[in-house]
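[1] just need the structure, nothing else, for what follows:
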Amino acid sequence: MNKDQNNFTSEKRKNYSDLLELGIVAAFIFLIICIYVPRAIWDEEESLQGESHFFMENMYDVQNFYKSVMGEYSPDGLWAVQVVNSVRDSLSGDSTYLGNQSITLNNKTFSVNVPKGYDIEFDTTFGFPMMRRDTISDTIATIVMYSEDLSRNDTSYVQKKLLNKFTSDTNFVELVEEVPSERVEVINYYDTYMPDSSMYFCPVSQKPYLISLEDEGNSVRVGSPIEETIVRRRYVLFAFKADNHGFIDDGSKSWDR
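    Predicted coordinates for the structure are as follows:
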């Protein structure tokens, strides 16, 4: 009898121990969730806010390019995007596409005034500054030239591709040697892109940005369409939240203040 009771007690303790271990594991998992899930949500909020700011900057720049060719801003952001991109495409096909030009979009023909340097400014505005290092293989020639100023022979070092220019000179004396060499050249360039219709819409609300003309049409404002805080549940206990992402008013960004 005592033996059976002891076995029952031992088994009961084992069950309690198993439940305790299970509870500890569950608590540990819950702790991990409480640490990492909010961080992931905050990162998502920051990422979408940054993306929204980037889109607004692009829409504001589009308005400036639109004004440079049309003479005024446009409250229709999608139309402005089409016009400035079309002008850039035309310049890609014809570098003389400058000054007063005719353009047709959506079965509508109208005139634009394309300023010189539009393409360069467009590519640097809608582009990310990049840098690369190129290894250049070359051959350096050592030559002797007679210097009239010094009244004696003088040694010079020139690239092989320029050698003919010196050997044909009447003051050329001799070619001493040619030495292969390599050098690293830093190239700065822009990784360009074309603004598109997706940038006209807030990545959170999917509503178009608010474009309004101010100061009798002499300035433009691009603002976030979020009027009330957007709340989206994540894993029951947590929530993604997005407030108004700000605005750009005549070049002044609210998030830089």
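[2] from now on I want contacts and neighbour counts done on CA atoms only, so please keep to that.
    Noted.
[3] helices of the stretch 1-150 of the chain, start to end?
    2-70, 77-93, 118-125 (DSSP state H, counting those that start in this stretch).
[4] which of those sits most buried?
    Neighbour counts (mean count of other CA atoms under 10 Å) averaged over each of the helices of the stretch 1-150 of the chain peak at helix 77-93, with a mean of 18.
[5] distance between that one and the chain's centre?
    What separates the centre of helix 77-93 from the centre of its chain is 19 Å, taken as CA atoms, centre = their mean, to the nearest Å.
[6] give me the most central residue, this protein.
    Residue closest to the mean C-alpha point of the chain, counted by CA atoms, centre = their mean, is F128 at 5.0 Å.
[7] T192 is in contact with that one, correct?
    Yes - in this structure, F128 is within contact of T192 by CA atoms under 8 Å, at 6.4 Å.
[8] so for F238, what's the nearest residue that isn't a sequence neighbour?
    Leaving aside its sequence neighbours, F238 sits nearest to P38 (CA to CA, 6 or more residues apart in numbering; 7.1 Å).
[9] same thing with V84?
    The nearest residue in space to V84 (CA to CA, 6+ apart) is Y66, at 5.8 Å.
[10] shouldn't the one you found be in contact with V83?
    Yes - using CA under 8 Å, Y66 is in contact with V83, at 6.9 Å.
[11] another sequence for comparison is provided below:
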Amino acid sequence: MSEKNISELRKKRKMHSDLLEVAIVLAFIFLIISIYVPRAIWDEEEYFENQSRFHMENMYDVQNFYNSLLEEYNPDGLWVMKVVNSVRDSLTGDSTYLGEQPITLNGKSFTVNVPKGFDVDFDTTFGFPMTRRDTIMDTTMTIVMFSEDLSRNDTIYIQKKRLDHFQADSNFVALLEEVGSERVEVVSYYDSYMPDSSMYFCPVTEKPYLFSIKDEGNIIRVDSPIEETIVRNRYAIFAFKAGNHGFIDDGSKSWDR
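    Here you go, the predicted structure:
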């Protein structure tokens, strides 16, 4: 075999080797995409499903607050939200805004009956339970008081903020010591939010949720507006899919069954 043929053979082998390496790299990239892209799409589908159901829960709760004010449900979710939020705002400015109260919204005047505890129920319903750790600085005072029961002086320990009260007592004898201390206290609270108009719409279709009033106006139902499975292409060979996200009927959630 001539040197020319040997050289060409080597070139072909090198080219085949290079092509094989490229093919291996591409196969590896495709493998990574096949593993991670579907996972990302599933996470996206789950996110929108959870978000949509969260919106439905909020709209159902808003309807119930509206019902507590006007003893009726209303299929206009945006109007219901405006009324409920307006009452909550009024309670923020005036804690005595209770009982029958006149209200004017969008040129409409009507009367709402605000129950006691409306603000607390609102903040706990539309809020996320949270905890925090607060560092509390305390000062303990050691004082001597004359005890009439014991007929002698008695040493007691009190908080500094109560010192004036004891010093005003005729049985107060003396202040012996003042000691500072520090303690950590776990405080539970709600990170509250106001329902807004975005919750009136499905995050996938951007269509409003469907409200139906049943049982002579005593029951409200909230439905997802998705009628058929929505398919959206992702990266040419993958697809995002969203089916109907369920409903809430008289407090019963379809996804809890």
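[12] can I get the helices of the stretch 1-150 of structure 1 in CSV including distance to V179 of structure 1?
    Shown next, in CSV, are those (distance: least, CA to CA, whole Å):
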stretch, distance to V179 of structure 1
helix 2-70, 50
helix 77-93, 41
helix 118-125, 39
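[13] and those helices: which comes nearest A242 of structure 1?
    Nearest to A242 of structure 1 among the helices of the stretch 1-150 of structure 1 is helix 2-70; the distance by CA to CA comes to 6.6 Å.
[14] from the contact counts, what lies against that closest one?
    helix 77-93, strand 108-114, strand 219-223, strand 238-242, strand 247-249 (3 or more CA pairs under 8 Å, 6 or more residues apart in numbering; DSSP states H and E).
[15] quick one: which of the ones you listed is nearest Q49 of structure 1?
    Q49 of structure 1 lies closest to strand 238-242 among the helices and strands packed on helix 2-70 of structure 1, at 7.9 Å (CA to CA).
[16] who touches the closest one?
    The contact list for strand 238-242 of structure 1, computed with CA atoms under 8 Å, 6 or more residues apart in numbering, reads 37-38, 41-42, 45, 49, 204, 229-234.
[17] that strand vs structure 2, mean deviation?
    By mean CA distance after the TM-score superposition for structure 1, the fitted strand 238-242 of structure 1 averages 0.6 Å away from its aligned residues in structure 2.
[18] what's the answer for stretch 19-28 of structure 1, then?
    Counting by mean CA distance after the TM-score superposition for structure 1, stretch 19-28 of structure 1 comes out at 0.4 Å.
[19] you'd agree Q63 of structure 1 is up against D76?
    No - using CA under 8 Å, Q63 of structure 1 makes no contact with D76, being 9.5 Å away.
[20] just to revisit the earlier point, take the helices and strands packed on helix 2-70 of structure 1 and write them to JSON lines, including distance to L20 of structure 1.
    Converted to JSON lines, the helices and strands packed on helix 2-70 of structure 1 look like this (distance: least, CA to CA, whole Å):
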{"stretch": "helix 77-93", "distance to L20 of structure 1": "61"}
{"stretch": "strand 108-114", "distance to L20 of structure 1": "75"}
{"stretch": "strand 219-223", "distance to L20 of structure 1": "54"}
{"stretch": "strand 238-242", "distance to L20 of structure 1": "27"}
{"stretch": "strand 247-249", "distance to L20 of structure 1": "54"}
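[21] any idea which of those gets closest to I32 of structure 1?
    Here strand 238-242 is closest among the helices and strands packed on helix 2-70 of structure 1 (CA to CA), at 13.7 Å.
[22] quick one: that closest one to helix 2-70, angle?
    Angle, strand 238-242 of structure 1 to helix 2-70, by axes from the mean of the first three to the mean of the last three CA atoms, to 10 degrees: 10 degrees.
[23] quick one: buried residues of strand 238-242 of structure 1?
    Residues A239, A242 are the ones in strand 238-242 of structure 1 that count as buried (16 or more other CA atoms under 10 Å).
[24] same check on stretch 99-116 of structure 1?
    Quick answer for stretch 99-116 of structure 1 (16+ other CA under 10 Å): V112, N113, V114.
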